[in-house]
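1. Quick one: sequence plus predicted model below, questions after.
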Amino acid sequence: MTFKPLSTLFTRFILSITLSKGIISGTPTVASEEMNNTTNTTSTVLLSPSDSLLTGTSTYGHSNNFEAYLKGLGVPYLLRSLALLASPVVTISKKCPFESSVDEGCLWKIRTDTIFRSHEAEFKLNEESTTTRMDGQTVRFTFKKEGDFKLIEKQTNIGGPDVSTDIIRDFSDSSKMKVNLHVKKVNASSVFYRTDKS
């Protein structure tokens, strides 16, 4: 008896319950104000037409060469095995301080949820930040936008093995997010299908 189908079925059941409750809602390309009750400050959610393709929720579809990529990162065997069982849900959002701003000063957030762990990274484009990945490795990372439909992330380990990786998220197809991953001489890819647009 194999454990993977049962784990996959359980993961998808949990994700379907989560998604049915509505992880994110909103209307693309419409500016809306959210009031923070504790500090009485106002922030604006402003999305250009291309940003409405970048933001939203996507569910894992399939991947190619992902275990080799994780091995190249130095992820231990047990965590690699768990990662291969997971069906992540990725939610990308963006908040800007001023209506006139398209990218300058905007705070982006990428949240990845699996049955095993969740991870959230907040960043501004072209500014270095740090985070601890799901495998426990602390990294420096920078995001930049290439054209209207790509977010390119560069990660470099802090401590641990001297490893850097590039993660290219391509949103040119409005029905999916294509992710290309590069570490050392290993290339991998994943496809996530859009389930909700913010």
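-> It's in.
2. C-alpha only now, for contacts and for neighbours.
-> OK.
3. I'd like to know how far the residue nearest to Asp170 when sequence neighbours are not counted sits from Gly61.
-> In space, and not counting its chain neighbours, Asp170 is closest to Lys150: 4.6 Å by Cα to Cα, 6 or more residues apart in numbering. Lys150 sits at a distance of 19 Å from Gly61 (criterion: Cα to Cα, to the nearest Å).
4. take the one below as the second:
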Amino acid sequence: MSVSEEAMNMPTMRRPRGRPIGSKNKPKPAPLMRRDTHNVIESHMIEITSGADITYNLVQFARRKERGFCVLSAIGSIRNVTLQQSLIPDTIMTLEGQLQILSLRGSFLPGATPPTLSVYLAGAKGQVVGGKVVGPLVASGTVFIILAAFSNAAFDRLPGEASSSNHHHHNDSCPSNLP
């Protein structure tokens, strides 16, 4: 028997028509988000060692990462701080000794004014003091800070009742005349 006669005697295998079984319209994977997205917020836990200036270290971190930041919380103690109290304008006080951080809040935009930090502290006898940090904020022991770091921060001035409806939008900068 020749090859052509064998082929004729074999049953023909037909390919099924249409989609294969189980090949329904499956969801497509989401496109990958690029790392250089316009606005990215990253969370960081910063460890600052004893004797270090917390403000200085936060600014160095922001400049090295080329990011702005917003302090969300902190835990630890300090041994030296210079504060301006908001209730009594132009009152600046320097505190020394072991003080526990109750709250640390603030933000920083690279290329703008110095960081704005405010802190509330508890003394050994339960007294509480707080205000705007205007000098060194020196850690006593390890201090842990949780912050949100962001790129391409935008500053928007919203119109107030007495001001015009001007709208300013700047990337990575903040006017130096903010209160």
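-> That came through fine. What you are looking at is a predicted structure, and each value in this text was computed from that prediction instead of being measured.
5. Quick TM-score on the pair, please.
-> Taking TM-score structural alignment, normalised by the length of the second structure as the basis, the two superposed chains have a TM-score of 0.25; 75 aligned residues with a Cα RMSD of 5.3 Å.
6. What is the neighbour count of the residue nearest to Asp170 of the first structure?
-> Neighbour count of Lys150 of the first structure, defined by other Cα atoms under 10 Å: 20.
7. roughly how far apart are it and Val179 of the first structure?
-> According to Cα to Cα, Lys150 of the first structure stands 10 Å off from Val179 of the first structure.
8. tell me, what's touching these two both at once?
-> Residues touching both Lys150 of the first structure and Val179 (Cα atoms under 8 Å, 6 or more residues apart in numbering) are 168-170.
9. where along the second structure do the strands fall?
-> Here the second structure has its strands, by DSSP state E, at 41-48, 68-75, 77-84, 92-108, 116-122, 128-139, 143-150, 154-156, 169-171.
10. Mind checking those for the one nearest to Ala62 of the second structure?
-> Nearest to Ala62 of the second structure among these is strand 68-75; the distance by Cα to Cα comes to 5.8 Å.
11. just checking, what packs against the closest one?
-> The helices and strands touching strand 68-75 of the second structure, judged by 3 or more Cα pairs under 8 Å, 6 or more residues apart in numbering; DSSP states H and E, are strand 92-108, strand 143-150.
12. got the angle between it and strand 143-150?
-> With axes from the mean of the first three to the mean of the last three Cα atoms, to 10 degrees as the basis, strand 68-75 of the second structure and strand 143-150 are set at 150 degrees to each other.
13. what angle separates strand 68-75 of the second structure from strand 116-122?
-> On the basis of the same axes, to 10 degrees, strand 68-75 of the second structure is oriented at 0 degrees to strand 116-122.
14. Surely Ala154 of the second structure and Gly68 touch.
-> No - here Ala154 of the second structure lies out of contact with Gly68, judged by Cα atoms under 8 Å, at a distance of 10.5 Å.
15. what about these two, which has more around it?
-> Under the neighbour definition other Cα under 10 Å, Ala154 of the second structure and Gly68 were set side by side, and Gly68 has more, 27 against 15.
16. before we move on, the earlier item: output the strands of the second structure as CSV; include the columns distance to Leu58 of the second structure.
-> Listed next are the strands of the second structure as CSV, based on distance: least, Cα to Cα, whole Å:
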stretch, distance to Leu58 of the second structure
strand 41-48, 8
strand 68-75, 9
strand 77-84, 15
strand 92-108, 9
strand 116-122, 10
strand 128-139, 11
strand 143-150, 9
strand 154-156, 20
strand 169-171, 20
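17. looking at those, which is closest to Thr55 of the second structure?
-> Proximity to Thr55 of the second structure (Cα to Cα) singles out strand 128-139 among the strands of the second structure, at 6.2 Å.
18. Can you tell me which helices and strands that closest one packs against?
-> Using 3+ Cα pairs under 8 Å, 6+ apart: strand 128-139 of the second structure touches helix 54-65, strand 77-84, strand 116-122.
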